[in-house]
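Trainee: Okay, structure incoming, though there's no sequence with it:
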C-alpha cells in the first residue's frame, strides 16, 4: 500500500526515558542511560526499524530537586551527548543523531565545531537541538549567580543561530582542492572570515573545519512559548512540540507554519514532531495496566520534586490533597511547561498529589493501546494537520522500545504510513529537507 504522506519518527532519549519509574520497571535495564552496550543495542534496533533519528537531550546540572527525590532519579547521571553520539555514529549507518547544545552556556565557535565534526564523522546525520536552558542550577556551574531572563535567553539564541550557521558556511564546498602537484591544499579565495559583532556575541572566524556534508546539520527547536515559537519559525527545520491533544496540536502546527511563511520560508521547510509517550499491549486493557504499574513506581517525593521543577517554585509545602494554589508567583523558568501543567490542573480539577503523580511519571501526550489503536491515533494526527510525525518517548527500556519497533512500526508500514527502508543517507534526506546553500559562496 502506498500513501502520499508518510510520518516521521524520532526516538527521544532523555537520556533514555522521561518516566521517573522507568529504571525500576520489571525487566528494565536500571543502567540503560549510562551503559554504552545498552545504548548501542537501542540505536541499532531503532535504525533497523528505519527511525529518522536518535534524539538526545542534555542537562548542564544535576536536576534541581531535593536529595530525597534526587536519590531515586535515573537522570542524575548520563553521557555527554557528543561523546555518546560520536560513538554511536561508528556503529550505525543511516539513523540521524540529534544532540542538544545550549545557547546560554556555550559559545558559538564550540557548537559550530562540534556539530560540523559530528556531521562529518557520521556522514551527514547530525542535528542540533537549540535550547536556552531553563534549569537555574546550570548558571551556578558556569560562573553565574542566576540564569538570564527568559527574553534575554531567546534574544541570545537568535543571534547565536546566525553565528553558528555563518561559521558552517566558512568554506565553499569546493574549497579543499588538495592538489598534490601544485602543493595547494585549499583555495583561500573560497574561505570567508565571518567577522561578527552583535549585541551579545563577537566572533571573528573562520571556522577551522570544512563545511558539513549536509551544508548545515539539521536545526531542531523545542520552545513552545511566544519567543520559542518565533525562534522556531525563523530558524528550525524540525520542531519538538508538546501538545496535550489533537486540537492543541493542530493549533500549534498551524501557528508555527504560518509564522514560518511570514518569515519568508515555505511550510515544508519545517517538520513538526510532537512528543508521544507510547505503551503497547496486546489489548488496550493490558497497555493501561502497564501504565498503571509504571506510575505506581513513582514516589511522592520524586513526584512533588518534578512538579516543583515544572512550576519553577517549591511545591513541597502545598497541601497534597487540595487544588493547586491560585496565586502562583511568576518565575524565570520555562513558561510553556509551566503553563501546560497549570492548565492541566485547572481543566481536570486535579489535587496537588494527583498533579504531582502525573508530572512525576509523564503528563504529556500519550498513546496507550494496541499496535492498531496507536497507529489509528497517529494516522488521525497526520491526516488532520496535527503533526508531521512524532518523537517517540519510551516508557521503559528495552521492552518499551522493542514493543514499538516490533509491533507498531510494522503496522504503520502495512498502512503505508511509514517507510520500509531509508531512501537517502543523511538526516536531511530522511526528513525531506533541502540542503541549505552557502550564504557566502552561492551556486
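Mentor: Good, I have the coordinates. Bear in mind the structure is a predicted one, so any value in this text is a computation, not a measurement.
Trainee: only C-alpha atoms for contact and neighbour calcs from this point on.
Mentor: Will do.
Trainee: and the next element down the chain from the helix or strand where residue 303 lies?
Mentor: Per DSSP states H and E, residue 303 falls inside helix 300-311. Going down the chain from helix 300-311, the next helix or strand is helix 335-348, by DSSP H and E.
Trainee: What lies in contact with that next one?
Mentor: With C-alpha atoms under 8 Å, 6 or more residues apart in numbering as the test, helix 335-348 has contacts from 223-225, 310-312, 323-324, 350-351, 355.
Trainee: before we move on, the earlier item: which elements pack onto the helix holding residue 303?
Mentor: helix 67-70, helix 335-348, helix 352-360 (3 or more C-alpha pairs under 8 Å, 6 or more residues apart in numbering; DSSP states H and E).
Trainee: second one coming, line it up with the first:
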C-alpha cells in the first residue's frame, strides 16, 4: 500500500477564525462546555483523525479587555485536564495538548502526561512550546520575557529530562539530573502505557526550534503558505533528523491548513466571506500585533503598507512569514490583518472536497509534508464538513486510512515504540 497522510484536528473552542464566535452556528460557551468538546473530538474520531490537538497560553491573550472579550480564545479549559475527559469518551483518536517549558517543571509535566497516556491506553501527546508572550511571563513572576535563544536552551534541557523520566528503564529508581535549569532526582513511579511513552510534538520553526525538533520530537506542526516553503522546511528538518542519528521517517511533519469546504465553490466562498465580514478592524489588528509582538502598527493608516519590523523575542518565524506574505502579495495592513485573522498565518483553502483534496495531495505526494494539522474555521460546522466531504475524497484516492491501524497514537502515526 502506498503511503497515506496523517491528520490532526486542531481544536479551538469556537473555531480558528478570529470571528468564529460571532457565527450563527457557533456555541458561545464552547470554551467551557465539556459536552461540546467531547462532541467535536468524537467527530474527529469518526473521521479517523490520528489526533486532536489543543494549544494553550497561560494568560489572557489580549491585554486590552475590550478586545479580549471579542476574541473568544481568551476563555477555555486547561488542556491536560480536558484531555482526561476526552480520553473517557473516545477510543482511538490521539490526545495532544500544549504545555510550555517556560513555566512548568519537567517532573510534574512528565507525570501528568504519563498518567494521561496510561489512562487513555497509549493515546497521549505533549506539544512542547516555549512561551513567547509578555502576558504569560507576568503571570509567573518572571522579569519580562526570556530571550529567544535562552528559552530554547531551557526547553532543550526540559525535553531531555522528560525523555529520561518517560524511558521505561527509568520509571522507578533515580535519574539524578543536575542541569543548568533543573534538578530531578527520582523516576515517576508510573508504568509505561502500551505505546511506551507519550508522543512529543514541537512547533518551533526558527533555527534553534528546528534543531530541537530534529533531536527530540515525533511530530512537527508548522505554518507555511506555499508549496516551496513547505518543501524547503520539510527537507531541512528531515536532514537535521538524519544528522541527529535518527530515522527521518520517525518524525512526521504536519503543516497547518484551514479549509472552508462545501459542495460548490460558490457556497464555500460565501461561507468564508460571511466570516470575514464579522471581523472588526480593531480585533484583526490587535490579533496581528499580538502575534508579531509589536506596537509598530499603532496609528498607521490601515490601507497603507506593512512597515519594516524589528526582530522581536516573540514568535520570530511567524513574524517573518507575515512580512514575506505582505511583500509577496502587496497587502495593506488591513488586508494582512484580515488574512491573518482567518487562520493566524496558516495555509487557507476554500473550495469543494475535490479542490481541497487536490491541494493536499499535491503537497503530500510532492514531498512537502507527512500530513496536515487541520484547523476548521468554526466548530462544529467546518469539522463536520471536512469529515463528511473531504475525508471520503481522500479515501477514494487512497491517501487516507479507512480504519485505524492500531489502538495507540504511535501505532496510528507509524512511530516506533520507545524501549
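Mentor: Received it, and whenever you're ready, just let me know what you need. Just so it is clear, the structure is predicted and the values come from calculations on it, not from any experiment.
Trainee: I'd like the TM-score for the two structures, please.
Mentor: TM-score for the superposed chains, counting by TM-score structural alignment, normalised by the length of structure 2: 0.97, backed by 417 aligned residues with a C-alpha RMSD of 1.4 Å.
Trainee: how about the helices in the stretch 51-200 of structure 2?
Mentor: Under the criterion DSSP state H, counting those that start in this stretch, helices of the stretch 51-200 of structure 2 are mapped to 65-71, 79-87, 106-119, 134-138, 148-166.
Trainee: so which of the ones you listed comes closest to residue 8 of structure 2?
Mentor: Among the helices of the stretch 51-200 of structure 2, helix 79-87 comes nearest to residue 8 of structure 2, with 14.8 Å by C-alpha to C-alpha.
Trainee: okay, the closest one sits on what stretch of structure 1?
Mentor: Helix 79-87 of structure 2 corresponds to residues 81-89 in structure 1, going by TM-score structural alignment.
Trainee: ditto for stretch 35-44 of structure 2
Mentor: Aligned by TM-score structural alignment, stretch 35-44 of structure 2 falls on residues 37-46 of structure 1.
Trainee: hmm, back to that, nearest approach to residue 366 of structure 2 belongs to which of the helices of the stretch 51-200 of structure 2?
Mentor: Distance to residue 366 of structure 2, taken as C-alpha to C-alpha, is lowest for helix 148-166 among these, at 31.1 Å.
Trainee: In structure 1, what stretch matches that closest one?
Mentor: Counting by TM-score structural alignment, helix 148-166 of structure 2 lines up with residues 150-168 of structure 1.
Trainee: With structure 2 overlaid, report how far the matching stretch is off on average.
Mentor: Here stretch 150-168 of structure 1, set against structure 2 after superposition, deviates by a mean of 0.6 Å using mean C-alpha distance after the TM-score superposition for structure 1.
Trainee: Using the three-state scheme, assign residue 358 of structure 2.
Mentor: Here residue 358 of structure 2 is recorded as helix under DSSP: H, G, I helix; E, B strand; the rest coil.
Trainee: neighbours around the counterpart of it in structure 1, how many?
Mentor: Using TM-score structural alignment, the equivalent of residue 358 of structure 2 in structure 1 is residue 376. When counting by other C-alpha atoms under 10 Å, one arrives at 15 neighbours for residue 376 of structure 1.
Trainee: And residue 214 of structure 1, by the same measure?
Mentor: 24.
Trainee: what residue of structure 2 takes the place of it?
Mentor: Using TM-score structural alignment, the equivalent of residue 214 of structure 1 in structure 2 is residue 195.
Trainee: how close does that match get to residue 367 of structure 2?
Mentor: Counting by C-alpha to C-alpha, to the nearest Å, the separation of residue 195 of structure 2 from residue 367 of structure 2 is 27 Å.
Trainee: Check residue 373 of structure 2 too.
Mentor: Look at residue 373 of structure 2 and residue 367 of structure 2: by C-alpha to C-alpha, they are 16 Å apart.
Trainee: What are the boundaries of the strands in structure 1?
Mentor: 8-13, 53-56, 96-102, 126-131, 196-197, 202-203, 218-221, 238-241, 271-280, 366-369, 389-393 (DSSP state E).
Trainee: between those strands, which one is nearest to residue 165 of structure 1?
Mentor: Closest approach to residue 165 of structure 1 among the strands of structure 1 is made by strand 218-221 (9.7 Å; C-alpha to C-alpha).
Trainee: so who does residue 308 of structure 2 touch?
Mentor: By C-alpha under 8 Å, 6+ apart, the contact list for residue 308 of structure 2 reads residue 323.
Trainee: meant to ask about residue 348 of structure 2
Mentor: Neighbours of residue 348 of structure 2 in contact, by C-alpha under 8 Å, 6+ apart: 225, 257-260, 342.
Trainee: That one pairs with which position in structure 1?
Mentor: Residue 348 of structure 2 maps onto residue 366 in structure 1 when the alignment is built from TM-score structural alignment.
Trainee: Next one: its match relative to residue 132 of structure 1, how far apart?
Mentor: 26 Å.
Trainee: ditto for residue 405 of structure 1
Mentor: On the measure of C-alpha to C-alpha, residue 405 of structure 1 and residue 132 of structure 1 end up 32 Å apart.
Trainee: For those two, indicate the residue with more neighbours.
Mentor: residue 132 (24 against 19).
Trainee: Hmm, residue 157 and the more buried one touching each other?
Mentor: Yes - counting by C-alpha atoms under 8 Å, residue 132 of structure 1 does reach residue 157; the two are 6.7 Å apart.
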